[in-house]
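[1] What follows is a predicted protein model with its sequence.
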Amino acid sequence: MARTLRRPLVASMLLAVGATLSMAAARAESADTFPSKPITIIVNFGAGGPTDLPPRRIAAYLEKKFKQPVVVENRTGGAGVVGLSAVARAAPDGYTLGTFSASPTVIAPRLRTVPYNARKDFTPVAQIAEYAMPLCVLPTRPWKSVADLMAHARANPGAVTYSTVGTGSGQHIFMEALAKAEKVKLAHVPFSGGAGGIAALLGGHVQGALDAALAKHAATGECRALASVGSARHPALPDVPTFKELGYTIDAALWLGLAGPAGMPQAIVDKLSAAILEATEDPSYKDLLKQLLLGDKTAGSAAFRAQVAADDERMAAMMNDLGMTAPK
């Protein structure tokens, strides 16, 4: 009887081992032949902006390289959460990627409930650019430096107003961290998008603003850039120092990348990452970044994953310190 029972057990074990080996072989083969069908890139913000145009240029490059269609879909809503949720739910086969930036990944989950975890539910594939944000004031204001502005704020608590794209945005978090580091009180004026905040600054309704789109206005003299948030000086403002150069240790998560769902085969991740980084070296792509006033900072999968993890921990600590996390 024992021998009779043992035979089906052994047979089932052999079938399981065989199935596992077959799946592993199929996975290895799929990396060699990948892609064999269209790839979809989900952009979680609207068409035509700095989050949309870089992946579209990369998609065109990948189409030529892989000889397969690469379709870009804009799935907006929830400040980027809707599109990212679709990526998290997709099959981890490399055929669905999405734009990956800090606001909906390492900031939004601390302000409200989202249906994903930035570090557990995604596979960072490659960083493709970096947002760079100057802190600007009007040229008619007397402040020539961040130190000047902070001195004025210290002497006039709550009198210095600044605009951002909204409460809980990366700009808002950075400015509040700056205020805490300088032991000053600033007045936040949130808008539902960048255009309103920029108009408020240029119209003299607020004293300062932090926004990537202000670079073009600073370059033409419409406003004065005091410093820029980013790992390097803003490409359009080479004479403006970064906050790091000024000795500040606070920072903002400014990366833009592409990611897929968790569980993607490493060989496919490596193949996609290499192809995407190759696309970012194309001269037309670098020209696009200059036009969009984006920083030319890229990274492969491992480095990008490490950056996301580090910024996730850093933003958690920063937001907790500022009391900006939603109650659990």
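    Good, I have the coordinates. Numbering: from 1, shown residues only.

[2] drop to CA atoms for contacts and neighbour counts, all remaining ones
    Will do.

[3] check contacts around the most centrally placed residue in the chain.
    Residue closest to the average C-alpha location in the chain (CA atoms, centre = their mean): Ser101, at 1.7 Å. Neighbour list for Ser101: 254-257 [criterion: CA atoms under 8 Å, 6 or more residues apart in numbering].

[4] Look up how far Lys144 lies from it.
    Distance, Ser101 to Lys144, by CA to CA, to the nearest Å: 31 Å.

[5] Tell me the first helix or strand C-terminal of the longest helix seen in the chain.
    As assigned by DSSP state H, the longest helix anywhere in the chain is helix 2-33. For helix 2-33, the succeeding helix or strand toward the C-terminus, using DSSP states H and E, is strand 39-43.

[6] for comparison:
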Amino acid sequence: MPRHDHASLFIPPALTRRRLLGGALAAAAVGATPGASVFAQAAYPTRPVSLLVPFPPGSATDAIARALAPQVSKALGQQLVVENRPGAAGTMATGIVAQSKTPDGYQIAIAPATVFKVPHMQKVPYEPLKDLTYIMGFSGYTFALVVPESSPWKTFQEFIAYAKANPGKINVGTSGAASTGHAATMRLAQRTGADLNHIPFKGGSEVLQAFIGGHINAVLDGGWAQVEKQGKGRVLLAFTAKRMPRLPDVPTAIELGIQHVARSPIGLVGPKGMDPAVVKTIHDAFKGALSDPTYRRYLETYDLEDAYLSGADWYALAQKMWVDERKILEELDMLPK
């Protein structure tokens, strides 16, 4: 696990001890900033703030980011500009922020769970637990195996029976190599003995387009709810700890002997070394927007979790996932040799 360094504190003469302690204590309640420096900063924000989204336009993550943007902009008094940075299994946006040398709060990102998986599989120029400020967690994806409504498979057992009888002919799409869906697909193949072809895409919207277009046989991802509600997809298996309340007849992988829960939280991150007062401003603006009706409607549309976490709790979850994801990858023989 990455080592945690603690940067020295720079306290400008104009910043009194009382003001410093007050700002630091307030920020500690909401944000976790490994190696953070506390420094004086002019009123924030004084210009638009960029929110980097890790998946393409039209994805579930993009939809909720744009739903939150108006209320966050109102709270900040400056526009929150949503910018899509898809790629690298959803880690492109976080990677940009992690390598930033200007932790002024004007560029933040949504980090998906793959941030704690991809660095175990390939070399990246940052360390997730060291090079980021964890501002807050706010949601999570529900992963499931979905097939076209027009397909002949009514149950998971029928799907697997066909896959085993026709090795190499079933294409399962996910939102990228090294993604949460990729690991779940590998686990599915490992536990059932089915020969499944993993087809990676750049994000949820692209894999769903391929699914609707008939280019893949199934999707194992977190943005499937919309196609199911439109009558274009049939959910065969949920990779959740318990059955989904909305779809109580869909079994979980665990029930069928596949010991795999695809936990996939998302949250806000910024560069390391952010001013705690700025972290608190961003946190409070986003937390206040979580009650917005449009945002909550999108949570329901995409079957996303309502899962607020303070910055400290988000960082604690990140630490746990860093360990858990490596263990899963080891079990699936997905780590580099």
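    Ah, there it is. Since the structure is predicted, the reported quantities are computational estimates derived from the model, not experimental observations.

[7] Just the helices from the stretch 201-337 of the second structure, written as ranges.
    Assigned by DSSP state H, counting those that start in this stretch, the helices in the stretch 201-337 of the second structure fall at 204-212, 225-229, 276-289, 293-301, 311-331.

[8] what would those helices look like in TSV with mean neighbour count?
    Shown next, in TSV, are those (neighbours: other CA atoms under 10 Å):
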stretch	mean neighbour count
helix 204-212	21
helix 225-229	17
helix 276-289	21
helix 293-301	16
helix 311-331	18
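
[9] want to try TSV for those helices, with distance to Ser59 of the second structure as columns?
    Supplementary listing: the helices of the stretch 201-337 of the second structure in TSV, determined by distance: least, CA to CA, whole Å:
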stretch	distance to Ser59 of the second structure
helix 204-212	5
helix 225-229	10
helix 276-289	20
helix 293-301	11
helix 311-331	23
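
[10] quick one: which of the ones you listed is nearest Phe138 of the second structure?
    Evaluated with CA to CA, these place helix 276-289 nearest to Phe138 of the second structure, the distance being 8.1 Å.

[11] and the closest one with helix 311-331, angle?
    80 degrees (axes from the mean of the first three to the mean of the last three CA atoms, to 10 degrees).

[12] which one in the second structure is aligned with Gln291 of the first structure?
    Residue pairing (TM-score structural alignment): Gln291 of the first structure is matched to Thr301 of the second structure.

[13] My error: substitute Ala306 of the first structure in the last question.
    Per TM-score structural alignment, Ala306 of the first structure is aligned with Ala316.

[14] before we move on, what about Ala317 of the first structure?
    Checking TM-score structural alignment: Ala317 of the first structure goes with Lys327.

[15] With Lys65 of the first structure instead?
    Using TM-score structural alignment as the criterion, the counterpart of Lys65 of the first structure in the second structure is Ala75.

[16] Now name the helix or strand holding its match.
    For Ala75 of the second structure, the host element (DSSP H and E) is helix 60-76.

[17] average offset between the helix or strand following that helix and the first structure?
    Using DSSP H and E, the next helix or strand after helix 60-76 of the second structure towards the C-terminus is strand 80-84. Superposing on the first structure and averaging over aligned pairs (mean CA distance after the TM-score superposition for the first structure), strand 80-84 of the second structure comes out at 3.1 Å.

[18] who's in contact with strand 80-84 of the second structure?
    Counting by CA under 8 Å, 6+ apart, 48-57, 62, 65-66, 69-70, 72-73, 93 sit against strand 80-84 of the second structure.

[19] That strand: how far from the chain's middle?
    16 Å (CA atoms, centre = their mean, to the nearest Å).

[20] cool, and stretch 47-63 of the first structure?
    Centroid separation for stretch 47-63 of the first structure versus its chain: 15 Å, with CA atoms, centre = their mean.

[21] and Pro241 of the first structure, how many residues sit next to it?
    The number of residues packed near Pro241 of the first structure is 20, by other CA atoms under 10 Å.

[22] ok, now which ones touch it?
    Here Pro241 of the first structure is in contact with 226-228, 233 (criterion: CA under 8 Å, 6+ apart).

[23] Leaving out sequence neighbours, find the closest residue to Lys271 of the first structure.
    If the residues on either side of it in the chain are set aside, Lys271 of the first structure comes closest to Ala31, at 7.7 Å by CA to CA, 6 or more residues apart in numbering.

[24] Next one: the match of Lys65 of the first structure from Ala42 of the second structure, what distance?
    For Ala75 of the second structure relative to Ala42 of the second structure (CA to CA), the value is 18 Å.
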